[in-house]
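Q: I would like the atomic coordinates for the input below:
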Amino acid sequence: MTAQVARKLRSDARDNRDRILDVAREAFAAEGLDVPIREIARRAQVGAATVYRRFPTKEALLAAAFAEQMALCITIVDEGLATADPWRGFRLVVERLMEAHALDRGFARALLSQYPRVFDLAEHRDRTLRGLVELMRRAKEAGGLRKDVVLEDVVLALMANEGIRAESRGTRVAASRRFAALMIQSFHAEPVPAPLPPAVRLPLPGNG
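A: The predicted structure follows:
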């Protein structure tokens, strides 16, 4: 095998892998995490065997598809922990996590589903949640966060945020920012009404 042929094969393999991951992310975002591997292979225009060679299990495919987004979540929480004012750090974390989820609904579903319990995202998710718990503790001690707010309340807000339905990414982000502002006000120990980001028009249930 010549060096040129070898390079071509490696390039084709990278292209196939990138296409598989792109298709998987789109499918998981639009249809949930139960889209079969064979269907992802069909949409990526490769054989199922090609997918399985690179990702032996569904869990391995999910982990690879969302590795970058999971790293972003860790970075967001770490930056919140590094903020001098814990309440401000908490606010920034909620805002940025919700925006990240609005931009990638497939990732939000993966993060909030049962799948992370059994594949590589579990360790990263647990690290993110531990950091968030620590940030909440600091924000409570500083008097910014309500004493009765628990991690499950933040998770509930993230789950509700995942339910935002809009065709364009820009509209989803705008709606997410307004929702985040509402949630943050409800989490504050001494809530003071503040102007909300602009409202956006979203499809009502039953209207598409």
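
Q: rest of the way, CA atoms for contacts and neighbours
A: Noted.

Q: can you get me a residue count around residue 53?
A: Residue 53: 9 surrounding residues under other CA atoms under 10 Å.

Q: that one falls within a strand, correct?
A: No. Looking at residue 53 with DSSP: H, G, I helix; E, B strand; the rest coil, it is helix, so not inside a strand.

Q: and the nearest residue to residue 105 once chain neighbours are set aside, how close does it get to residue 22?
A: Nearest in space to residue 105, with sequence neighbours left out and distances taken as CA to CA, 6 or more residues apart in numbering, is residue 29 at 4.8 Å. Separation of residue 29 from residue 22 (CA to CA, to the nearest Å) stands at 11 Å.

Q: how about the longest helix along the chain: buried residues?
A: Secondary structure assigned by DSSP state H gives helix 3-31 as the longest helix of the chain. Within helix 3-31, the residues that count as buried by 16 or more other CA atoms under 10 Å are 16, 17, 19, 20, 21, 23, 24, 25, 26, 27, 28, 29.

Q: one more to line up against the first:
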Amino acid sequence: MDAVDRLLTSETGRAPRADARRNVERLVAAARGAVAEVGVDVTAHEIARRAGVGIGTFYRRVPSREALLAAVLAELLDEMLVIARRAVDDPDPWRGFTGFATAYARLRAASCGLNAALGGECGLALDPQLARVREHIRLLVGHAKEAGVLREDVTWEDVAFLLASVTTADRTLGLPAGDEQWRRNLRIVLDGLRAGRTEPPEESAAGRRG
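A: The predicted structure is shown next:
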């Protein structure tokens, strides 16, 4: 179920008016952008402004700011789970693992709010979605270890923390992080996780060729 349908679900089961649905769609799109840029502390007034509606319309169309944010973040986590299921089904365990790791890190880097939700810092009701993400990481790690492509001494909990560490702060030690810093971090992490790795990371090898 997407964020719009989550918010429009009612006990009566009646279909909403077309204009009501359009307003909810605008609010969801605005909230998704605001959550990515500002985070989960974004105000209802800011979301309404981005959606081009008044604050009165905001509260007529969604139960609360928290309900809107929870619906948007649940939708993002559901998208992540679709990627995770495909990764689990990949016949190449390392490709599945690295494909999910890349998508996971990219989504975290792109959304302040999602990053907070995955860190359990947003205070919204997302436990079912977070539990499913944890389960799929556990499955991916198990498959990779069974195939002998992931280090045996690494646990799925280690992987969860390592993938979280890939997304950096904007600055460290006075150094600004580039938009693609997370990709370099991820390459280094994956290189350290792979079993029996003897070749240098791809980027380093390419750099030497240049």
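
Q: tell me how the two chains score on TM-score.
A: The pair, once superposed, lands on a TM-score of 0.72 when counted by TM-score structural alignment, normalised by the length of structure 1; 184 aligned residues with a CA RMSD of 2.9 Å.

Q: could you check which residue of structure 2 pairs with the residue nearest to residue 105 of structure 1?
A: Using TM-score structural alignment, the equivalent of residue 29 of structure 1 in structure 2 is residue 36.

Q: list the residues that contact that match.
A: 110, 111, 112, 113, 114 (CA atoms under 8 Å, 6 or more residues apart in numbering).

Q: in structure 2, which spans are strands?
A: Ranges of strands within structure 2 are 171-172, 175-176, based on DSSP state E.

Q: could I get those as a markdown table with distance to residue 145 of structure 2 and mean neighbour count?
A: Converted to a markdown table, these look like this (distance: least, CA to CA, whole Å; neighbours: other CA atoms under 10 Å):
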| stretch | distance to residue 145 of structure 2 | mean neighbour count |
| --- | --- | --- |
| strand 171-172 | 34 | 10 |
| strand 175-176 | 36 | 10 |
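
Q: format those as a markdown table; extra columns: distance to residue 89 of structure 2.
A: A markdown table is the format used below for those (distance: least, CA to CA, whole Å):
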| stretch | distance to residue 89 of structure 2 |
| --- | --- |
| strand 171-172 | 37 |
| strand 175-176 | 38 |
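
Q: for whichever residue in structure 1 pairs up with residue 191 of structure 2, list the residues it contacts.
A: Alignment note: residue 191 of structure 2 maps to residue 185 in structure 1; criterion TM-score structural alignment. Residue 185 of structure 1 makes contacts with 191, 192, 193, as judged by CA under 8 Å, 6+ apart.

Q: and if you look at residue 84 of structure 2?
A: Counting by CA under 8 Å, 6+ apart, residue 84 of structure 2 has contacts 100, 133, 136, 137.

Q: before we move on, back to that, residue 126 of structure 2: which of the strands of structure 2 is closest?
A: strand 171-172 (29.1 Å; CA to CA).

Q: who are the packing partners of that closest one?
A: Contacting strand 171-172 of structure 2 under the criterion 3 or more CA pairs under 8 Å, 6 or more residues apart in numbering; DSSP states H and E is no other helix or strand.

Q: one step back: want to throw the contacts of residue 36 of structure 2 into TSV with neighbour count?
A: Shown next, in TSV, are the contacts of residue 36 of structure 2 (neighbours: other CA atoms under 10 Å):
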residue	neighbour count
110	15
111	22
112	17
113	26
114	25
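
Q: which of those show up in structure 1 as well?
A: Counting by both residues aligned by TM-score structural alignment, their matches' CA atoms under 8 Å, structure 1 reproduces these contacts from the contacts of residue 36 of structure 2: 111, 112, 113, 114.

Q: which of these fall in helices?
A: 112, 113, 114.

Q: format the contacts of residue 84 of structure 2 as CSV; extra columns: distance to residue 50 of structure 2 and neighbour count.
A: Shown next, in CSV, are these (distance: CA to CA, whole Å; neighbours: other CA atoms under 10 Å):
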residue, distance to residue 50 of structure 2, neighbour count
100, 31, 24
133, 30, 20
136, 34, 19
137, 35, 23
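
Q: check those and tell me the two furthest apart.
A: Maximum distance among the contacts of residue 84 of structure 2 (CA to CA): 11.0 Å, for 100 and 133.

Q: would you map the helices across structure 2?
A: Using DSSP H, helices in structure 2 cover 3-8, 18-37, 44-51, 55-61, 65-89, 93-110, 112-118, 127-146, 156-166, 181-193, 202-209.

Q: tell me what the first one is packed against?
A: Okay, so that is helix 3-8 of structure 2. Using 3+ CA pairs under 8 Å, 6+ apart: helix 3-8 of structure 2 touches helix 18-37, helix 65-89.

Q: give me the distance from the longest one to the chain's centre.
A: When you say that, I think you mean helix 65-89 of structure 2. In terms of CA atoms, centre = their mean, to the nearest Å, the centre of helix 65-89 of structure 2 is found 7 Å from the chain centre.

Q: and the angle from that helix to helix 18-37?
A: 70 degrees (axes from the mean of the first three to the mean of the last three CA atoms, to 10 degrees).
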